[in-house]
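>>> quick one, fold the following:
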Amino acid sequence: MKTDIRNILATKTKQALSSNILNASNIRQNIIILDELRNFIPSLSLDEYSQLESNILQHGCQTPIQVWQTLKKNLDLAFEKEDDLAYILVDGHNRYKICTSYNLPFEVYVLSFDSQKDAKDYMINLQLGRRNLSQNQISYFRGLRYNNEKADKSDNLLTNFSKGQNDSLRSEGQKTDNLVSNFPKGQNDPSENGGQKTYKLETESSKGQNDPSVNNGQKIDNFEIKSPKGHFDPSVKTTAERLAKEYNVSPKTIKRDAEFADGLEKIDSELRNNILDGKIKVDKGTIQKLSKSQIKTPIKSVQELHELIDKFDNISESKAIKLSDRVRESVKNADDFDLTITIKGGFLVKNGLESVWRELRGLPNETVIDNSFTDTISIYQAPFLGIIDRL
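Okay, the predicted model is just below:
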């Protein structure tokens, strides 16, 4: 009789998870919130938070809190033993806050990452999979993802994303043993993102999702083997091109998103969230300019932001004038054809200058001047030919 490996693994996994229920309270006591990671989570409006709170109080917390299991020493956290574990909250900050405030039970989904960078990748991708993001938030998270991934050596590893699914594993460095939960179709499945174990602090009846920021959530039960997703695309060369293809935008848009994210990272988290939520209006171009500044202290007010940008613009303009003056002085020492100007036929045709140009340049009358025509002149000839007033 042929051995059914899938059923054996599923049975063993369920048994392992049952034994881990005893560790659930220990995990709960060691959940840690890192400000650096919490800042990736868009804040809920008062109405959204109130609705979430009401849902949880009425139906319980039905979507697992997701945590990253790692050694405390790896994050420079205080520890007694070398193998002391920390459980870093990566998803469910609002649910966690509500549950702990009312001492309510909740399930914990444990994830494994090789590094904090991989945890950031996962959190960014998770946010990009949500449906209630503003355009500024989408731009911000795309920019964060670009900045986080552009130096990745596995740059050409593309992940297939299931249509309609909230998110899938996009972080190349993330560990997984391919034992994942079998969620209903359309369900937001944290196991697709590399989840390892679910710890149930207390059994709850599943009555539907109570988090307005994600898709419908239900209990985690059956386990099955799933093949890894992803394929190698040698035609995609850069991070910007890869992300542009994924999000159906141009590489330039991705790079502008990166500037936007860089600028926002130089702003105090409270002000940054207010800008992303649309509570405070700041021109996107202003934020992008901020990305080029070298400030070390986060900006705390819009007034401070505009004062810095005005100062930055003035310095840039002054520097540009000095540099252009230096170039202008050097022009005097240029030979005839060190500096040239190319005249395109399209310009001449558009302005009806074909015969005028033939006469000025001494060209034969049979010379055809059309859109494919080009002529190169020295910059010293330009004033005589009417291209510029003077040098």
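
>>> contacts and neighbour counts: CA atoms only from here.
Fine.

>>> and the strands in the stretch 51-200 of the chain?
Ranges of strands within the stretch 51-200 of the chain are 65-71, 85-91, 107-111, 157-158, 179-181, 195-200, based on DSSP state E, counting those that start in this stretch.

>>> among the ones you listed, which comes closest to Glu149?
strand 157-158 (11.1 Å; CA to CA).

>>> now for that closest one, which elements pack on it?
strand 231-232 (3 or more CA pairs under 8 Å, 6 or more residues apart in numbering; DSSP states H and E).

>>> show me the helices in the stretch 201-350 of the chain, by range?
Ranges of helices within the stretch 201-350 of the chain are 239-247, 251-264, 269-277, 284-290, 302-331, 345-350, based on DSSP state H, counting those that start in this stretch.

>>> all helices of the stretch 51-200 of the chain, in order?
So, for the stretch 51-200 of the chain - with DSSP H, counting those that start in this stretch - the helices run 93-101, 116-128, 135-149.

>>> these: which one's closest to Val327?
helix 135-149 (34.7 Å).

>>> that closest one vs helix 116-128, what angle?
160 degrees (axes from the mean of the first three to the mean of the last three CA atoms, to 10 degrees).

>>> pretty sure Gly92 contacts Gln62?
No: the criterion here is CA atoms under 8 Å, and Gly92 misses it with Gln62 at 11.1 Å.

>>> could you check which of the two has the larger neighbour count?
Counted by other CA atoms under 10 Å, Gly92 and Gln62 do not tie: Gln62 has more neighbours, with 25 against 18.

>>> you'd agree that one is up against Phe106?
Yes: when contacts are counted by CA under 8 Å, Gln62 is listed as touching Phe106 (7.4 Å).

>>> and the helices of the stretch 51-200 of the chain as JSON lines, adding mean neighbour count and distance to Asn26?
Listed next are the helices of the stretch 51-200 of the chain as JSON lines, based on neighbours: other CA atoms under 10 Å; distance: least, CA to CA, whole Å:
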{"stretch": "helix 93-101", "mean neighbour count": "16", "distance to Asn26": "15"}
{"stretch": "helix 116-128", "mean neighbour count": "21", "distance to Asn26": "22"}
{"stretch": "helix 135-149", "mean neighbour count": "21", "distance to Asn26": "32"}
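
>>> as CSV, these with distance to Glu48 would be great.
Output for the helices of the stretch 51-200 of the chain, formatted as CSV (distance: least, CA to CA, whole Å):
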stretch, distance to Glu48
helix 93-101, 10
helix 116-128, 16
helix 135-149, 17
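
>>> to compare against the first, here's another:
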Amino acid sequence: MVEGSSITVLKVLKDFILPLSAEEFNILEQSILSDGCRDPLIVWQKPDGTNILVDGHNRLKICQKHGLPYKIKKLGFSDMDQVKDWMLDNQMGRRNLTPDQMSYYRGVKYLSIKQAKGGYKNIQSKGQSGLSTSEVLAGQFKVSESTIKRDAKFAEGVEIIGKSNPSLKLQILSGESKIKKADIRILTEHKESDKLTFRNEADLFNKAKRIRDEILDEVEQDVKRIKAQKITKAQETLKSLEPAFLNKEDRMKKIKASIVSVINRAINDKDVTAIKELKKLIERLEGELFD
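Coordinates of the predicted model:
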């Protein structure tokens, strides 16, 4: 007899966890045909009595295909976020995940906690008060905090790819793709990452390179701008130095010109140091006028 025949399958939960490869599905199917469905299906029993499938999508598919019995285990969850959090922990507790898949799931967990109301407080345990999300997860998974942050970038990049090319996303996470993780992480740095689309690996590689080049160009422009600002300040400082032979009228003209220049710098560049220079110039002007 089949227990829990009225099980609701939600696409959002079915697609939340990576699907099995054809080979993995076949192995599972042969195991169930040989030994039966030994592990119960996990369902979220809602207050209205609805049973939402949380874990066991492949087992359910196989059992329904061959008319085999299965058992269910009912769990209570407060909301969909808690369901997804349980699914992530369940997946990461399995030993057959590849390093890239584990990295992806750690990143997804980090992003889901950061986005959830209350943040990482939902997973805090005794003695962890005051820790950041990355610190908590780093301790939980025995990796560095920087690894968790890179995982988050990787997971975010994979989701960007998956929006336009789900097949490429699966190829990356199944290990069939040779795309570097650095090229996937760099996608998150694009100003309009939500509009990126990818036809294939080559297209992704080219766009990742273009994003990296654009970032380098911006950095170079920032460096040039900072250098130009320093040169301008140095020139203004030199101009403010008054030769001993200048008469009072010429000194007044130089002070006046310096005041105008510093005011413009303070307004245009929002330069706090310019305000301090302006005060000194006003003191000098006061000295010239009243000494």
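
>>> mind checking the TM-score on these two?
The TM-score (TM-score structural alignment, normalised by the length of structure 2) is 0.70; 230 aligned residues with a CA RMSD of 2.7 Å.

>>> before we move on, the earlier item: kindly reformat the strands of the stretch 51-200 of structure 1 as CSV and extend each row with distance to Lys289 of structure 1 and mean neighbour count.
Shown next, in CSV, are those (distance: least, CA to CA, whole Å; neighbours: other CA atoms under 10 Å):
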stretch, distance to Lys289 of structure 1, mean neighbour count
strand 65-71, 35, 21
strand 85-91, 30, 23
strand 107-111, 37, 24
strand 157-158, 31, 19
strand 179-181, 44, 23
strand 195-200, 38, 23
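
>>> check contacts around Ile211 of structure 2.
Ile211 of structure 2 sits next to Ile186, Leu187, Glu189, His190 when contact means CA atoms under 8 Å, 6 or more residues apart in numbering.

>>> go through those residues and name the one nearest Phe77 of structure 2.
So of the contacts of Ile211 of structure 2, ranked by how close each gets to Phe77 of structure 2 (CA to CA), first place is Leu187, at 34.2 Å.

>>> would you check that the closest one makes contact with Ala208?
Yes: counting by CA under 8 Å, Ala208 is a contact partner of Leu187 of structure 2 at 6.2 Å.

>>> the more surrounded of those two?
Higher neighbour count among Leu187 of structure 2 and Ala208: Leu187, with 27 against 21, using other CA under 10 Å.

>>> so what corresponds to the more buried one in structure 1?
For Leu187 of structure 2, the equivalent position in structure 1 is taken to be Leu290, counting by TM-score structural alignment.

>>> indicate which one of the strands of the stretch 51-200 of structure 1 is closest to Ile280 of structure 1.
strand 85-91 (25.6 Å).

>>> show me what that closest one is packed up against.
Short answer (3+ CA pairs under 8 Å, 6+ apart): strand 85-91 of structure 1 packs on strand 31-32, strand 65-71, helix 116-128.

>>> need those in JSON lines with distance to Phe141 of structure 1, can you?
Compiled in JSON lines, those are given as follows (distance: least, CA to CA, whole Å):
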{"stretch": "strand 31-32", "distance to Phe141 of structure 1": "23"}
{"stretch": "strand 65-71", "distance to Phe141 of structure 1": "19"}
{"stretch": "helix 116-128", "distance to Phe141 of structure 1": "6"}
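
>>> which one of those lies nearest to Cys99 of structure 1?
Going by CA to CA, the one of those nearest Cys99 of structure 1 is strand 65-71, 10.2 Å.

>>> which residue in structure 2 aligns with Asp262 of structure 1?
Match for Asp262 of structure 1 (TM-score structural alignment): Glu156.

>>> the closest residue to that match other than its chain neighbours: what's it in contact with?
The shortest distance from Glu156 of structure 2 to any non-neighbouring residue, by CA to CA, 6 or more residues apart in numbering, is to Thr188 (6.7 Å). Contact analysis of Thr188 of structure 2 by CA under 8 Å, 6+ apart lists Lys153, Glu156, Gly157, Ile160.

>>> would you mind listing the buried residues in stretch 7-23 of structure 2?
Applying a neighbour-count criterion of 16 or more other CA atoms under 10 Å, one finds Ile7, Leu13, Lys14 buried in stretch 7-23 of structure 2.

>>> tell me the counterpart of Ile315 of structure 1 in structure 2.
Under TM-score structural alignment, Ile315 of structure 1 pairs with Glu214 in structure 2.

>>> and its match, how far is that from Leu187 of structure 2?
Relative to Leu187 of structure 2, Glu214 of structure 2 is positioned 12 Å away (CA to CA, to the nearest Å).

>>> try Lys227 of structure 2
Distance from Lys227 of structure 2 to Leu187 of structure 2, by CA to CA: 29 Å.

>>> then Ser103 of structure 2?
Ser103 of structure 2 is 17 Å from Leu187 of structure 2, by CA to CA.

>>> repeat for Lys126 of structure 2
According to CA to CA, Lys126 of structure 2 stands 37 Å off from Leu187 of structure 2.

>>> also Thr197 of structure 2?
For Thr197 of structure 2, the distance to Leu187 of structure 2 - CA to CA - is 11 Å.

>>> for Asp89 of structure 2, same thing?
26 Å.

>>> if we can go back for a sec, ok, now how distant is the residue nearest to Glu156 of structure 2 from Ser6 of structure 2?
41 Å.

>>> one more: Ile184 of structure 2?
Distance from Ile184 of structure 2 to Ser6 of structure 2, by CA to CA: 41 Å.

>>> and these two? which has more neighbours close in?
Using other CA under 10 Å, the more surrounded residue of Ile184 of structure 2 and Ser6 is Ile184, with 22 against 10.

>>> which ones are touching the more buried one?
Lys153, Phe154, Gly157, Val158, Ala208.
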